[in-house]
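In: how would this look folded up:
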Amino acid sequence: MQLSIIIINYNTFTLTSKCITAVYEKLTGVEYEIVLVDNASTECDPDLFKQQFPGIKLISSPVNTGFAGGNNLGISHAAGEYILLLNSDTELINNAPKICLDHLLANKNTGMVTCQLKYPDGTIQFNCRRFRTIRWELLEIFPLYLLLPKAKREALMLHRYFDHESFADCDWVWGTFMLFPKMILQQLPGQKLAEDFFMYCEDVLWCWEFKRLGYAIHFLPEAKVMHVHKGSADKTKLKTVRVMAIKNHGKFMKKFYPDLRWYIFAAIYYSKQYSALLFANIFK
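Out: Next up, the predicted model:
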């Protein structure tokens, strides 16, 4: 088996069904399996997926283990040499997994590949990132980045400063679409994806661990996927989700800056993030 596609379902039956259907319709030229992990959903009986898609491998977890735990559970049942983590709120626009797999096979120093993500209206999402640094925060907060040439700004910061229409060598990418060789997991602590975070910022940590091992992480704009974005999040709790993401990113940065620089970063980062959150709440 060449590729195992891991999809986590948590009360998103309709979205997940569309995701699986799109894989069957768009993915060609690869021997693959779909491993669907139901993370203790209460919406409906997960066996309905098996009735609708008899060819999938369905794993029902009795408890919600989060995004990281769910993916590790799926990977433990995966037969493929390569793993694709694919969010349930996505739909392939083209043969994106094959495009990314071909790139991975042709570039042995590359440990992970991702695609271009688009909202349903066609707007491009900024899923290609750099690790936040003190320099990054200072450039944004003043904002000194406006003094940089466009090419320098894109290379230094990526994110919304990069148009996501060309190839990029990234620091980290969203967990929405992550394709990597399964054998790399054997080099990670516990020989699995880190489960430090239940959800949000786990993708940053995984990429950091891949980069520490010396692997490159590449973004391919020719591989395209539609992403509803936060389709599996409770719409009434998006503010809570935002706060969780801020806190988790701050915790991750303690690994990135395990010394006094952490306190400098934290003072700038938390002030900026919570001020933006407060401002958005006042003027919503």
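In: make it CA atoms for all contacts and neighbour counts henceforth
Out: Fine.
In: Which SSE is immediately downstream of the longest strand belonging to the chain?
Out: Secondary structure assigned by DSSP state E gives strand 216-227 as the longest strand of the chain. Secondary structure here is assigned by DSSP states H and E; on that basis, the next helix or strand after strand 216-227 toward the C-terminus is helix 238-256.
In: What is that following helix packed up against?
Out: Using 3 or more CA pairs under 8 Å, 6 or more residues apart in numbering; DSSP states H and E as the contact test, the elements touching helix 238-256 are helix 261-282.
In: Could you list the buried residues of the helix it packs on?
Out: Within helix 261-282, the residues that count as buried by 16 or more other CA atoms under 10 Å are 262, 265, 266, 269.
In: and this one, so I can compare the two:
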Amino acid sequence: MISIIIINFNTPDLVKQAVSSVYQFIGDIQFEIIVIDNASSKGSIEKALINFPDVTLVKTKENIGFGRANNLGFEYAKGDYIFLLNSDAYLIDSTTVPLMITYLNQHDKVGIVGPNFIKADGSQNYAYGSLLEKRKIWSDIGFNKLSKEEWSHYATFKVCDVESPQEVGYLAAAGIITKKSVVDELGLFDPHIFLYYEDMELGWRYAQHDYGSVLLPSATIVHLGGGSGGSISKKLQEKIAASKKYYIKKRFGAFHFYRLQVASFFLLSLKRLKRRIS
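Out: A predicted model of the protein is given here:
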């Protein structure tokens, strides 16, 4: 059985679309759907799911973030496979899920598989990325900027650009499948990350235990992009920045993190000085 976890935050109509696509395209695979309502304040998730009585609905008292909400959904999961599907994503064929499960079954050391994501108009959406490396971090703050040739190697957001299964740094978590046994062993998302970078941290952490993340270009899921999170407020921007800092500190250590902090402060001070002089 496959357990499908969908997080709702003020997007009941999108959840309905995602759930409907599962019923339409899942085929003969035994499945369950778990919807976590992340303390939504708009729309009615109950109304959206009225025609799907078998869906398990769990409501939180506060917005606990994307990662923790998925972790909560996992606590209710009974399947051998865990399918994390964004509310703003949906299936469009009956071959994608079986293909992803089959690949997992055939490769013991693959921890996560992900599809080629497209938008509603058929154009590509980002599907994977390289792990954030020190070289790119220093470039991002203004030191030794990446060349155009280097950029494609270090880019952390990429559309599917391969023609055969490819192990990658991490997979965009809008429609990924993993094994319950792997999650039991290593956990799902890091609960300290509220939003963004949780999928990158997951790919990095699984790789530390020799479980790869593989992009499957022949599997396709529509991901509208942006529909799940709504508009990005200043408070949310701060949470995203905090997620990035947490990831850097966790992966590279406190010493490297504070070096970056000092370097960022130095560059900012230098820019302010130049503005005063000019």
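In: how about the buried residues of helix 261-282 of structure 1, which pair is most distant?
Out: Spatial extent of the buried residues of helix 261-282 of structure 1 (CA to CA) is set by the pair 262 and 269 at 10.0 Å.
In: superposed on structure 2, where does the longest strand of structure 1 end up, distance-wise?
Out: Superposing on structure 2 and averaging over aligned pairs (mean CA distance after the TM-score superposition for structure 1), strand 216-227 of structure 1 comes out at 0.8 Å.
In: next one: stretch 243-250 of structure 1
Out: Distance for stretch 243-250 of structure 1, averaged over aligned residues: 2.9 Å (mean CA distance after the TM-score superposition for structure 1).
In: just the helices in structure 1 please.
Out: Remark: helices assigned in structure 1 by DSSP state H are 13-26, 47-52, 66-76, 96-106, 134-141, 150-157, 202-212, 238-256, 261-282.
In: can those helices go into TSV with extra columns for distance to residue 191 of structure 1?
Out: Below are the helices of structure 1 laid out as TSV (distance: least, CA to CA, whole Å):
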stretch	distance to residue 191 of structure 1
helix 13-26	28
helix 47-52	29
helix 66-76	10
helix 96-106	21
helix 134-141	31
helix 150-157	31
helix 202-212	12
helix 238-256	19
helix 261-282	28
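In: deepest of these, which one?
Out: For the helices of structure 1, the largest average neighbour count (mean count of other CA atoms under 10 Å) is found in helix 66-76, namely a mean of 22.
In: relative to helix 202-212, how tilted is it?
Out: What separates the directions of helix 66-76 of structure 1 and helix 202-212 is an angle of 60 degrees, with axes from the mean of the first three to the mean of the last three CA atoms, to 10 degrees.
In: once aligned to structure 2, how far is helix 66-76 of structure 1 on average?
Out: Between helix 66-76 of structure 1 and its aligned partner residues in structure 2, the average distance after superposition works out to 1.4 Å, using mean CA distance after the TM-score superposition for structure 1.
In: what's in contact with that helix?
Out: Contacting residues not belonging to helix 66-76 of structure 1 are listed as 6-8, 35-39, 59, 61, 64, 83, 85, 192-195, 197-199, 202 [CA atoms under 8 Å, 6 or more residues apart in numbering].
In: Same check on stretch 142-151 of structure 1?
Out: For stretch 142-151 of structure 1, using CA under 8 Å, 6+ apart, the contacting residues are 138, 139, 153.
In: Out of the residues you listed, flag the one nearest to residue 277 of structure 1.
Out: Nearest to residue 277 of structure 1 among these: residue 138, at 18.3 Å, using CA to CA.
In: Could you measure from the closest one over to residue 157 of structure 1?
Out: Residue 138 of structure 1 is 12 Å from residue 157 of structure 1, where distance means CA to CA, to the nearest Å.
In: Likewise for residue 57 of structure 1?
Out: Spatial separation of residue 57 of structure 1 from residue 157 of structure 1 under the definition CA to CA is 39 Å.
In: Closest to residue 250 of structure 1 out of the contacts of stretch 142-151 of structure 1?
Out: Comparing every one of the contacts of stretch 142-151 of structure 1 with residue 250 of structure 1 (CA to CA), the shortest separation belongs to residue 138, at 15.9 Å.
In: now that closest one: how far from residue 240 of structure 1?
Out: 26 Å.
In: In contact with the most centrally placed residue in structure 2, which residues?
Out: The residue at the geometric middle of structure 2, judged as the C-alpha nearest the mean C-alpha position with CA atoms, centre = their mean, is residue 173 (2.6 Å). Contacts here follow CA under 8 Å, 6+ apart; on that basis residue 173 of structure 2 touches 84, 85, 86, 114, 199.
In: same thing but at 7 Å, please
Out: Applying CA atoms under 7 Å, 6 or more residues apart in numbering to residue 173 of structure 2 gives the contacts 84, 199.
In: Check the one 3 residues further on too.
Out: Neighbouring residues of residue 176 of structure 2 by CA under 7 Å, 6+ apart: 83, 84, 85, 112, 113, 114.
In: what do we get in structure 1 for it?
Out: When the two structures are superposed using TM-score structural alignment, residue 176 of structure 2 falls opposite residue 178 in structure 1.
In: unless I'm mixing things up, residue 227 of structure 1 is touching residue 115, no?
Out: No - taking CA atoms under 7 Å as the contact criterion, residue 227 of structure 1 and residue 115 are not neighbours in contact, 11.0 Å apart.
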